[in-house]
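> Sequence unavailable; structure follows:
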């Protein structure tokens, strides 16, 4: 896996190593060891999946401690524009944003 900084604290692009053959493809989407080493220790406690039709906008999420959560977002079919905005007052990147297209073709995670 390749971990790419975005310029926003705690927001990282994850580019998996994809292995393709005549059957399709395989990649590791999460490795505790690599996340602990290259991002920070992450304790995933929940796994969700959602499906949206064309033009759907899914909510704005903000969690304050002690209710904050780490998220790993990817798109398994089609494509989605994912946007992160730093609204943490006092943060060095307060008011800045980052967006990325996640797709079934690029396999990127965010």
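Thanks, I have it. Predicted, not measured: the structure shown is a model, and the values here were computed from it.

> all contacts plus neighbour counts: C-alpha atoms, from now on.
Noted.

> Tell me how many other residues crowd residue 15.
When neighbours are defined as other C-alpha atoms under 10 Å, residue 15 has 17 of them.

> this is the comparison structure:
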């Protein structure tokens, strides 16, 4: 079972809504729904039922909730990507001046 799918399931269980869970996990709503569908396919039972105003856990979902909490709490935390140092792009700019050669002339602007 994928830990990220379990985290998505826990977010849906806490929020009771796909969109709010997606905002909380910083992923798209489609990713949340795909994770839930993958878990349901792996377990073989329906975990959530959708309504017009949100999502509720089924009886099987409530039973699976304790197992999901245990697995997520025992899982190692993923490494945090702090990013690297930003590098400035090197544009074309002027050509370097080379000793012994004349400076490059400036092209006239056409009219």
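Yes, it's here. Since the model is a prediction, treat every value here as computed from it, not as a measurement.

> TM-score of the superposed pair?
Aligned and superposed, the two chains score 0.24 in TM-score terms (TM-score structural alignment, normalised by the length of structure 1); 47 aligned residues with a C-alpha RMSD of 4.6 Å.

> was I right about residue 39 of structure 2 contacting residue 5?
Yes - using C-alpha atoms under 8 Å, residue 39 of structure 2 is in contact with residue 5, at 7.0 Å.

> shared neighbours of these two, anything?
With contacts taken as C-alpha atoms under 8 Å, 6 or more residues apart in numbering, residue 39 of structure 2 and residue 5 have no neighbour in common.

> So which bits of the helix or strand where residue 4 of structure 1 lies are buried?
Assigned by DSSP states H and E, residue 4 of structure 1 belongs to strand 2-5. Neighbour-count burial for strand 2-5 of structure 1 flags residue 3 (criterion: 16 or more other C-alpha atoms under 10 Å).

> After it, which helix or strand is next?
By DSSP H and E, the next helix or strand past strand 2-5 of structure 1 is strand 12-15.

> Quick one: list the elements packing against that following strand.
Contact here means 3 or more C-alpha pairs under 8 Å, 6 or more residues apart in numbering; DSSP states H and E; on that basis strand 12-15 of structure 1 packs against strand 2-5.

> Which other helices and strands does the strand it packs on contact?
Partner elements for strand 2-5 of structure 1 (3+ C-alpha pairs under 8 Å, 6+ apart): strand 12-15.
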